[in-house]
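> I'll drop the sequence and a predicted model, then ask my questions.
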Amino acid sequence: MSNAEIVVHIVDDEDSVRSSLAFLLDAAGYAVRTHASAGEFLKIAEGVGNGCLVTDLRMPDIDGIELLKRLNALSAMLPTIMVTGHGDVQMAVEAMKNGAMDFIEKPFSKETILESIGRAVDRAGANYRAEQNRTRVVEALALLSDRERQVLAGVLRGLPNKVIAFDLGISPRTVEGYRATVMAKMQARTLAELVRMTMDAGVDSTAIAT
């Protein structure tokens, strides 16, 4: 997924602010979706896997900080820019603690907001690619037999073939065969690539073998 496919979600209760920011971002080539309240955005938040968020701090009912807390509770946090016309250091710290990557006070220049959104979009793209990789690795692991998973677990622990063979009660040559099959199913060209893709996906060697 390219950064051009990342959607920038704008949450602000003021129509004029939403419209002007959406116009600016659209002119800069970003895909944009606006929301009149935090509650409105929360209705679709769990389905947003390819976006970043620009939200006002002070809004009726659910403010920006509470929005971040609820997104974290839903495991639906996005790269977020908090904007406000009434900012202070304490609010900025609270926003950062709850996951905001930037805190910008109004009025802000076009350059400031576009630079910040550029960073958020880059992070959103990286997060999306990492999640896609994790999903691909998990799906590939599901194709492995029990013995192949046991061999992979040994490989990820850094064990040589002879040790893996001894632990499993099979020959080193058989272990080599299983390793080759594992690499083919995982679509890894080298052992280093196999180890890296599982580590990047957060796959634990202990969990693989069980």
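In hand now; what should we look at? Numbering: from 1, shown residues only.

> make it CA atoms for all contacts and neighbour counts henceforth
Noted.

> any idea how far the closest residue to residue 161 other than its chain neighbours is from residue 179?
Computed as CA to CA, 6 or more residues apart in numbering, the closest residue to residue 161 that is not its neighbour in sequence is residue 172, at 5.5 Å. Residue 172 sits at a distance of 10 Å from residue 179 (criterion: CA to CA, to the nearest Å).

> what does residue 46 give?
38 Å.

> quick one, what contacts the residue lying farthest from the centre of the chain?
In the chain, the residue that sits farthest from the middle, by CA atoms, centre = their mean, is residue 171; the gap is 41.1 Å. The contact partners of residue 171, taken as CA atoms under 8 Å, 6 or more residues apart in numbering, are 162, 165.

> what about 6 Å?
Neighbouring residues of residue 171 by CA atoms under 6 Å, 6 or more residues apart in numbering: residue 165.

> do the same with residue 97
No contacts exist for residue 97 under CA under 6 Å, 6+ apart.

> which of the helices or strands spans the residue most central in space within the chain?
Nearest to the mean C-alpha position of the chain, by CA atoms, centre = their mean, lies residue 127 at 3.1 Å. Using DSSP states H and E, residue 127 sits in helix 110-141.

> how far does stretch 142-162 stretch from start to finish?
End residues of stretch 142-162 are separated by 26 Å (CA to CA).

> what comes into contact with that stretch?
When contacts are defined by CA under 6 Å, 6+ apart, stretch 142-162 is touched by residues 164, 172, 178, 205, 208, 209.

> please spell out the ChimeraX selection for the buried subset of those.
Filtering the contacts of stretch 142-162 down to the buried ones (16 or more other CA atoms under 10 Å) takes a single ChimeraX command:
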select :164,172,178,205,208
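
> need the contacts of stretch 142-162 in CSV (columns: secondary structure and distance to residue 23).
Formatted as CSV, the contacts of stretch 142-162 follow (DSSP: H, G, I helix; E, B strand; the rest coil; distance: CA to CA, whole Å):
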residue, secondary structure, distance to residue 23
164, helix, 60
172, helix, 64
178, helix, 56
205, helix, 49
208, helix, 48
209, helix, 52
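
> hold the first one in mind and look at this next one:
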Amino acid sequence: MKPVIHIVDDDESFRTATARLLSAYGLKVETYESGDQFLDRLPDCEPGCVLLDLQMPGLSGPQVQHRLSELAPLIPVVFLTGEGDIKAGVDAMKAGAQDFLEKPSPAAVLMEAIDRALAQYERRRAEHERLQELRTLVASLSAREAEVFGLIIRGKLNKQIAYTLGISERTVKVHRHQVMEKLGVGSLAEAVSIAASIDLTGRSAPWPGI
């Protein structure tokens, strides 16, 4: 699927000129006159990035960025503004913006920022898919295997797990082996890494023992 560059700016002349420029580079472009309009037409799982004005009527650029982080966190944001200052740039970057550029920016600078944003989208997408695969693996564990897994990642020994769950050490070993097989790992470190990746360590999870 071809990535889409979303231009969100209340300045019609800027939207039109930027859209023409990007289209001339062979990019697919969509334009929006406000943050509200963009969020109303928010793309569903579509690759791309957002060129976002800082100050607009209705929702401001930072407000749109915040909503976007909740609704479509994979899509990178590049701020383009004629009213930016250092604090606004720092705040935007802290909130996860890919770039913060003054407008008008030279075409080469803008294209470099877009290239970085699209590369960031691909990294986020790949990481998202990896985490989804890990969550699917963990969700495939039976209730008892999930209990054992939860105690394994907390560093409990087989005998401690057996005592906690009221089962024999031999049964724990069987469950432990099944957990490792289902997760496709060969060591405790790998199992803990999976749990950390999907944020199971150090908090409660849907299964007893985790």
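Received the coordinates, thanks. The structure presented is a predicted model; accordingly, all values stated were derived computationally and were not measured.

> burial count for the aligned partner of residue 61 of the first structure in the second structure?
Residue pairing (TM-score structural alignment): residue 61 of the first structure is matched to residue 58 of the second structure. Applying other CA atoms under 10 Å, we find 12 other residues in the vicinity of residue 58 of the second structure.

> contacting residues for residue 38 of the first structure?
Counted by CA under 6 Å, 6+ apart, residue 38 of the first structure has contacts residue 62.

> aligned counterpart of it in the second structure, please.
By TM-score structural alignment, residue 38 of the first structure lines up with residue 35.

> then residue 100 of the first structure?
In the second structure, residue 100 of the first structure lands on residue 97 (TM-score structural alignment).

> how about its match, secondary structure?
Under the three-state scheme (DSSP: H, G, I helix; E, B strand; the rest coil), residue 97 of the second structure adopts coil.

> how near is the nearest residue to it once chain neighbours are set aside to residue 116 of the second structure?
Leaving aside its sequence neighbours, residue 97 of the second structure sits nearest to residue 77 (CA to CA, 6+ apart; 5.0 Å). Taken as CA to CA, the spacing of residue 77 of the second structure relative to residue 116 of the second structure amounts to 11 Å.

> more neighbours, those two?
Applying other CA under 10 Å to residue 77 of the second structure and residue 116 shows that residue 77 carries more neighbours, namely 31 against 17.

> residue 186 of the first structure: neighbouring residues, count only.
Other residues close to residue 186 of the first structure by other CA under 10 Å number 21.

> equivalent analysis for residue 49 of the first structure, please.
For residue 49 of the first structure, using other CA under 10 Å, the count is 18.

> how close does the closest residue to it other than its chain neighbours get to residue 192 of the first structure?
The shortest distance from residue 49 of the first structure to any non-neighbouring residue, by CA to CA, 6+ apart, is to residue 128 (6.7 Å). Applying CA to CA, the value for residue 128 of the first structure to residue 192 of the first structure is 23 Å.

> ok, these two, which is more surrounded?
Neighbour tally, residue 128 of the first structure and residue 192, criterion other CA under 10 Å: the higher count belongs to residue 128, 18 against 10.

> quick one: what's aligned to that one in the second structure?
Aligned partner of residue 128 of the first structure by TM-score structural alignment: residue 125.

> tell me where the first structure has helices.
Ranges of helices within the first structure are 15-27, 38-42, 64-73, 89-97, 110-141, 146-156, 161-168, 172-186, 191-200, 205-209, based on DSSP state H.

> redo those helices as JSON lines? Include distance to residue 57 of the first structure.
Below are the helices of the first structure laid out as JSON lines (distance: least, CA to CA, whole Å):
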{"stretch": "helix 15-27", "distance to residue 57 of the first structure": "13"}
{"stretch": "helix 38-42", "distance to residue 57 of the first structure": "10"}
{"stretch": "helix 64-73", "distance to residue 57 of the first structure": "4"}
{"stretch": "helix 89-97", "distance to residue 57 of the first structure": "9"}
{"stretch": "helix 110-141", "distance to residue 57 of the first structure": "15"}
{"stretch": "helix 146-156", "distance to residue 57 of the first structure": "45"}
{"stretch": "helix 161-168", "distance to residue 57 of the first structure": "55"}
{"stretch": "helix 172-186", "distance to residue 57 of the first structure": "45"}
{"stretch": "helix 191-200", "distance to residue 57 of the first structure": "34"}
{"stretch": "helix 205-209", "distance to residue 57 of the first structure": "41"}
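
> so which of these is the most packed in?
Among those, ranked by average contacts under mean count of other CA atoms under 10 Å, first place goes to helix 146-156 (a mean of 20).

> if I look at the residue nearest to residue 28 of the second structure when sequence neighbours are not counted, how far off is residue 12 of the second structure?
Once flanking residues are discounted, residue 28 of the second structure sits nearest to residue 4: 5.0 Å by CA to CA, 6+ apart. With the distance defined as CA to CA, residue 4 of the second structure ends up 19 Å from residue 12 of the second structure.

> residue 157 of the second structure matches what in the first structure?
Checking with TM-score structural alignment, residue 157 of the second structure has residue 160 as its match.

> re the thing from before, compare the helices of the first structure and give me the one nearest residue 50 of the first structure.
Residue 50 of the first structure lies closest, by CA to CA, to one member of the helices of the first structure: helix 110-141, at 6.0 Å.
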